[in-house]
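S.K.: how would this look folded up:
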Amino acid sequence: MPRISELLGRDEPTFSFEFMPPRTPEGEENFKQALAELAPLEPSFVSVTYGAGGSTREKTVEIVRHIKDAHGLEAMAHFTCVGASVDELRETLEEIREAGIDNVLALRGDPPRGQTDWVASEGGLEYSHQLVSLLRDNYDFGIGAACFPETHIHAVSPEADLQYLKAKVDAGVDYLITQLFFDNALYYDFVERARAIGIEVPIIPGIMPITGYGQIKTITGLCGASLPEHVLGELDARAEDREAVAEFGVSYATMQCADLLAHGAPGIHFCTMNRSPATRAILSALRLWRPWDTSRTGLGEPRRPAVGA
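M.R.: Now for the predicted structure:
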């Protein structure tokens, strides 16, 4: 199969799904059902996350291998440097390579549960650009990395965050996937600032459809993403009706994705939360709508819309 970087920049945008390793029997069933229902949509690729502190490392590799072997999909393993020495990182990378996995999303990772500060492990790495260098210098993987339209929660400033991102890209990153966001103007501004300092790799928007009122409040609180006031107002008006919240979430995400694709985004990476209905509905609508056909600037370089997003 082609590397993910080879899929970007073609005439059609990429559509990809993010899954999480399940932790409970119920979660296992949800994951299996979501995968069975989303695989027939033939995504460009899927990714599988690590738990906090690298807690699902072995499970992640196992699931990625299963997705590739059983479903014939290109699958990418998230890979962090938290909770491991360089020697241990190399051991896991050998497992990933032996499993036939070609693509890795290189991340610093979150602290283990119960810890607020990130501290490098003894004999380990401190920054994700060091992890990218380890990958690029020693392994033949396609390498993706994360970026943050609203600035990483631990960054001292937006400017410092961008310079840190450039160090990652210069170390050998092929493409970037953004943290979730709900205001497209944030993405357009971020891409413009990234290009201005010489970051030229494709930047794929990460989109999470809103499916639950409490859930999205918790997630945005943890990662520092903001909800626009008009979106908050619509959610507040539906707070007691879970089905109405989910219907609004699908509608909003569909419009958000259509605007991004019409203005040149190279693809959409859906955070599925191991559920399929919202992602299926949005992707089906987008493939019928084909908003990217209106773009005239190429799929690799978003242009600002004429009106606010």
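S.K.: Please make it C-alpha for all contacts and neighbour counts, starting now.
M.R.: Noted.
S.K.: give me the number of residues near I197?
M.R.: Other residues lying near I197 total 11 when counted by other CA atoms under 10 Å.
S.K.: and if you look at G233?
M.R.: 12.
S.K.: and what of T60?
M.R.: 26.
S.K.: and it, helix, strand or coil?
M.R.: helix (DSSP: H, G, I helix; E, B strand; the rest coil).
S.K.: Quick check: it touching F19?
M.R.: No: using CA atoms under 8 Å as the test, T60 is too far from F19 to be in contact (9.6 Å).
S.K.: Residues in contact with both of these two, list them for me.
M.R.: Common neighbours of T60 and F19, counting by CA atoms under 8 Å, 6 or more residues apart in numbering, are V48, T49.
S.K.: Wait, a strand at D170?
M.R.: No: D170 is assigned helix when assessed by three-state DSSP, not a strand.
S.K.: quick one more, to check against the first:
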Amino acid sequence: MKTCDIFKQKTTLSFEVFPPKSDTPIDSIYSTIDGLAPLKPDFISVTYGAGGSGSNATIGICEMIKEKYGIEPVAHLACINLTREKVLFELAQMRAAGIENILALRGDINPNVPPHEDFRYAAELIELIKESGDFNILGACYPEGHPEAPNMVEDIRHLKEKVDAGCSQLISQLFFDNEDFYAFREKAAIAGIDVPIEAGIMPVTNPKTIARMATLCHAKLPKKFLTIMSKYENDPIAMRDAGIAYAVSQIVDLIANDVDGIHLYTMNNPYIATKICSAVQSLFK
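M.R.: Down below sits the predicted model:
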């Protein structure tokens, strides 16, 4: 099933998981999916290997999600360190594994690893995927602008290029102020971007992790959010529960404002995903 078709029927709920690191047993991802599957997500996306190292684990996990749980998987594919030939090889592997949906990304530039020159932008990867088979292609978007974009106008222009190249749905990077998402959604619509946009939500469970992620993504931390982190940073249980409550409040507001879908960055933590979903499940109609 192509995940873009689900938006015609309902507000979507999807999850993101990541493969275990090389020093972690692969079985750990099975217990993660065991915990997430009963929540009945519309699809689960799997990031591009441990630390972006490659797709072998990604494809294997996607295949397991589809075959064992009957849930549609989305395989991430990051191109900045890949040649054209390598991308074609990985697409062939995905096709053989029955993977229909790909999240096409440029990927983060590692200052210690010179990037290949075959792909400079995600739009170029999208064009190649579009030419290479009947895949549904997802893209990433940044409600507060890509960290490397000089301004929001330029960022929206590049986003429109991705959609024009063949991207049929978008997943947003994390954000903590819904007003930023609504402003971005309006700008995207004005630019003629008419594909579904899922809102990416990351629950606050570890202040240091969230602060690092926010810095990488250039996501601002609202005063209300900072107050929560400051008050509960030394109480892990209270921090977890407050983070769940904040995520729930974001999701309720987003659905009330007709968001196309919610993409939950689970951090491979079924407990947190379960608590959030139990509070908002009835809203997904």
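S.K.: Superposed, what's their TM-score?
M.R.: In this superposition the chains share a TM-score of 0.95, using TM-score structural alignment, normalised by the length of the second structure; 285 aligned residues with a CA RMSD of 1.7 Å.
S.K.: Average separation of the lengthiest helix in the second structure from the aligned part of the first structure, please.
M.R.: Longest helix in the second structure by number of residues (criterion: DSSP state H): helix 236-256. Its matched residues in the first structure lie on average 0.5 Å from helix 236-256 of the second structure after superposition (mean CA distance after the TM-score superposition for the first structure).
S.K.: give me the stretch of the first structure that that helix matches.
M.R.: On the first structure, the counterpart of helix 236-256 of the second structure by TM-score structural alignment is residues 242-262.
S.K.: just how off-centre is that stretch within its chain?
M.R.: 17 Å (CA atoms, centre = their mean, to the nearest Å).
S.K.: Then stretch 77-92 of the first structure?
M.R.: 19 Å.
S.K.: and if you look at stretch 105-117 of the second structure?
M.R.: The answer for stretch 105-117 of the second structure is 19 Å, by CA atoms, centre = their mean.
S.K.: And stretch 21-36 of the second structure, by the same measure?
M.R.: 18 Å.
S.K.: which non-adjacent residue is nearest the equivalent of A188 of the second structure over in the first structure?
M.R.: Structural alignment (TM-score structural alignment) places A188 of the second structure against A194 in the first structure. Closest residue in space to A194 of the first structure, ignoring its immediate chain neighbours: L162 at 6.8 Å, by CA to CA, 6 or more residues apart in numbering.
S.K.: before we move on, what about F182 of the first structure?
M.R.: L227 is the one closest to F182 of the first structure (CA to CA, 6+ apart), at 6.0 Å.
S.K.: The one you found maps to what in the second structure?
M.R.: In the second structure, L227 of the first structure lands on L221 (TM-score structural alignment).
S.K.: which SS class is its match?
M.R.: coil.
S.K.: picking that back up, please identify the helix or strand for the match of A188 of the second structure.
M.R.: helix 184-196 (DSSP states H and E).
S.K.: what comes up buried for that helix?
M.R.: Buried positions in helix 184-196 of the first structure, judged by neighbour count with 16 or more other CA atoms under 10 Å: N184, A185, Y187, Y188, F190, V191, E192, R193, A194.
S.K.: and the very next helix or strand once past it, which stretch of the second structure?
M.R.: Downstream of helix 184-196 of the first structure, the next assigned helix or strand under DSSP H and E is strand 203-204. The aligned range for strand 203-204 of the first structure in the second structure is 197-198, by TM-score structural alignment.
S.K.: what does the matching stretch contact?
M.R.: T12, Q169, L170, I171, S172, R185, V259, D260, G261, I262, H263.
S.K.: Just flag the most distant two among those.
M.R.: T12 and R185 (16.7 Å; CA to CA).
S.K.: Helices of the second structure, residue ranges please.
M.R.: Counting by DSSP H, the helices of the second structure are 27-36, 56-69, 84-96, 122-131, 152-165, 178-190, 207-217, 223-232, 236-256, 270-280.
S.K.: For the third one, which residues meet the burial criterion?
M.R.: Along helix 84-96 of the second structure, these residues count as buried under the neighbour rule (16+ other CA under 10 Å): V87, E90, L91, Q93, M94, R95.
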